[in-house]
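>>> Let me see the structure of the following:
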Amino acid sequence: MNIALILSYDGTNYNGWQVQKNGPSIQESMETAVFRLLGQKAHVSGVGRTDSGVHARRYVASFRANCTIPMARLPYALNSFLPDDIAVSGAAAVPESFDARFDCTKKEYAYYIYPSALRDPFHARYAYRYHYPLDLAKMQQGAQRFVGRQDFAAVRSQGTPVKSTVRTVFWCEVEPVGELIRIRVCGDGFLYNMVRAIAGTLAYVGGGKLTPDDVTAILRSGDREQAGPTLPANGLFMNRLWYEHTPALDPFQLGS
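Just a heads-up that it's a prediction; the model follows:
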């Protein structure tokens, strides 16, 4: 049986999704929970690799196992074997061909910035504190320069080699959320540290170090040194996911 799971997690205490030799991972915790519940070793594959310290409001994973537990009860059963900072909220039997990563048509990440000269301990784990005032209108203008199908080499870190640095960004929005600033970026795929570099570039635009027109020039240059910094992982969330041709997942409203 091929089973898809909807989960969320606080990534503070983990070295990202993928199993690592040098520390705990979300994937390892999920595979341990499946083994303790079902007594079967299973490879739990995810929609993508999130880096150390990155969070997920919504994440999709899948695994194959013999399971007689009703899908409506499976989240409760798995959660009893998971730490408090990881939670499964839905489960569904899906076609054998379903792949959590390759069936995902688009993803949205959200990055949170706390513009303040003073620390707030309640934001420390989930938002990056920027010490100076930020102009949201200019940030929004700059954000629109990232929209479209283009080369994003200027806002990626060196990591796993890729065949192309061209991606499609469907939207990039900057908006206030209480005391925080939220940057939402939706695309068909992302390069290593791409969203964190976009957030750093927009912070520079909001702080007056760059202009919206500079963003266009930076992207055309393909030069990482011209863009803003890669902001820390703690402010980044995998936020929303979209899937097609998977009717069994529709009740979970992955794109909502």
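
>>> hey, let's count contacts and neighbours off CA atoms from now on
Will do.

>>> Could you double-check that residue 148 lies in contact with residue 172?
No. Using Cα atoms under 8 Å, residue 148 makes no contact with residue 172, being 9.7 Å away.

>>> Counting neighbours, go ahead and name the busier of the two.
Between residue 148 and residue 172, residue 172 has the larger neighbour count (other Cα atoms under 10 Å), namely 23 against 14.

>>> secondary structure class for that one?
strand (DSSP: H, G, I helix; E, B strand; the rest coil).

>>> For it, which residues are in contact?
143-144, 146-147, 183-186 (Cα atoms under 8 Å, 6 or more residues apart in numbering).

>>> again, but for residue 108
Residue 108 makes contact with 184-187, 238-241, according to Cα under 8 Å, 6+ apart.

>>> any idea which helix or strand carries it?
Assigned by DSSP states H and E, residue 108 belongs to strand 104-115.

>>> Can you list the buried residues in that strand?
Within strand 104-115, the residues scored as buried using 16 or more other Cα atoms under 10 Å are 104, 106-115.

>>> Same question for stretch 166-178.
167-174.

>>> okay, those residues in CSV with distance to residue 29 next?
Below are the buried residues of stretch 166-178 laid out as CSV (distance: Cα to Cα, whole Å):
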residue, distance to residue 29
167, 31
168, 32
169, 32
170, 33
171, 33
172, 32
173, 33
174, 34
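
>>> Closest one of the residues you listed to residue 227?
residue 172 (16.4 Å; Cα to Cα).

>>> One more, please, to line up against the first structure:
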Amino acid sequence: MPRFALQVEYDGAPFAGWQAQADQPSVQGALEAALARLDPGFAGRRIAAAGRTDAGVHATGQVAHADLDRDWDPFRLSEALNWHLKPAPVAILRAARVEDDFHARFSAQERRYLFRLVARRAPVTHLKGRVWQVLNPLDVDAMRAGAAHLIGRHDFTTFRSSLCQASSPVKSLDEIGIETAEVPQGTEYRFSLRARSFLHNQVRSIVGTLERVGAGSWPPARVAEALAARNRAACGPVCPPQGLYLTGVGYPRDPFA
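Below is the predicted model of the structure:
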């Protein structure tokens, strides 16, 4: 039973998240249905993914794996899956034959996320559903100073959802980068976060808090105070999902190399 890794891109807007649900559309459900049409022996099996993104969250570098009956040529598999996925906004960027012990979730050593925030007065049009929009420009240096307090190994209870099922709130956050780009009559702020794993709503909680710093409502030092509080009530607002993207997953050996 050959195992294949799949690099997946999707628009999260029409889905209730990655995870298959009985009564709502999901990315996992769309992909499993396409696999069952291609490989009849797959019917009834499940695929596993590196990250179970929430409703409305996008991906440009999600990784999943599937066990199939047929030993497909990887290129033909990706082409056939893209045909059967239509018209769902899901695309297989690459497929690769992997060892039986490869696991999209448990073999992963890091996940990378991007959050896109646009500040301008006029409503966004082309980026609608792809970014979080605020009206006023933000102080990027203040946000970077606030973000510096979060780098390293900490108890992130303040920055995780009350519904989080992780066994521990202690995580190591390896990187938070904040870059800017000009958009017509405004500025886009791009938050890049990297860690081995993330808690439920951790990225959106962090970005929502840093936005308060950039807006001048919080001094940067208050981020450290919120972290130390280990209390969800100390967190800033949780920003909406449409600006969040899972952009990549790192493994000891790149399955697509």
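
>>> what TM-score do we get after superposing?
Once the chains are laid over each other, their TM-score by TM-score structural alignment, normalised by the length of the first structure reads 0.94; 249 aligned residues with a Cα RMSD of 1.2 Å.

>>> follow-up on the earlier one: what remains of the contacts of residue 108 of the first structure once you look at the second structure?
Contacts conserved in the second structure for the contacts of residue 108 of the first structure, using both residues aligned by TM-score structural alignment, their matches' Cα atoms under 8 Å: 184-187, 238-241.

>>> picking that back up, Throw the contacts of residue 172 of the first structure into CSV and include secondary structure and neighbour count, thanks.
Formatted as CSV, these follow (DSSP: H, G, I helix; E, B strand; the rest coil; neighbours: other Cα atoms under 10 Å):
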residue, secondary structure, neighbour count
143, helix, 24
144, helix, 18
146, coil, 22
147, coil, 18
183, strand, 25
184, strand, 23
185, strand, 26
186, strand, 22
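
>>> Export these to TSV and append columns for distance to residue 34 of the first structure.
Conversion of the contacts of residue 172 of the first structure to TSV gives the following (distance: Cα to Cα, whole Å):
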residue	distance to residue 34 of the first structure
143	41
144	43
146	40
147	40
183	34
184	33
185	32
186	31
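
>>> Out of those, which comes closest to residue 209 of the first structure?
Using Cα to Cα, the contacts of residue 172 of the first structure come closest to residue 209 of the first structure at residue 143, 14.9 Å.

>>> how many neighbours does residue 92 of the first structure have?
Neighbours of residue 92 of the first structure using other Cα under 10 Å come to 22.

>>> Quick one: map it onto the second structure.
Residue pairing (TM-score structural alignment): residue 92 of the first structure is matched to residue 96 of the second structure.

>>> Check the secondary structure at that match for me.
Under three-state DSSP, the three-state class of residue 96 of the second structure is strand.

>>> wait, isn't it in contact with residue 102?
No. With contact defined as Cα under 8 Å, residue 96 of the second structure does not count as touching residue 102 (11.3 Å).

>>> quick one, helices of the stretch 101-250 of the first structure?
Along the stretch 101-250 of the first structure, the segments classed as helices by DSSP state H, counting those that start in this stretch run 136-144, 194-206, 212-221.

>>> which residues in the second structure does the shortest one align to?
Looking back up the chat, that one is helix 136-144 of the first structure. Counting by TM-score structural alignment, helix 136-144 of the first structure pairs with residues 140-148 of the second structure.

>>> Tell me how far residue 149 of the first structure lies from residue 189 of the first structure.
According to Cα to Cα, to the nearest Å, residue 149 of the first structure stands 11 Å off from residue 189 of the first structure.

>>> anything in contact with each of the two?
In contact with both residue 149 of the first structure and residue 189: 167-168, using Cα under 8 Å, 6+ apart.

>>> So if I had to pick from these two, which one is more boxed in?
Remark: of residue 149 of the first structure and residue 189, residue 189 carries more neighbours, 17 against 13, as counted by other Cα under 10 Å.

>>> What is the aligned counterpart of residue 17 of the second structure in the first structure?
Residue pairing (TM-score structural alignment): residue 17 of the second structure is matched to residue 16 of the first structure.

>>> How many neighbouring residues does that match have?
Using other Cα under 10 Å, residue 16 of the first structure is surrounded by 21 other residues.

>>> for it, what are its contacts?
For residue 16 of the first structure, the contact set (Cα under 8 Å, 6+ apart) comprises 25-26, 49-54.

>>> Regarding it, what is its secondary structure?
Following three-state DSSP, the label given to residue 16 of the first structure is coil.

>>> how close does it sit to residue 149 of the first structure?
Plainly put, residue 16 of the first structure is 28 Å away from residue 149 of the first structure if you go by Cα to Cα.

>>> With residue 198 of the first structure instead?
As for residue 198 of the first structure, its distance to residue 149 of the first structure is 15 Å (criterion: Cα to Cα).
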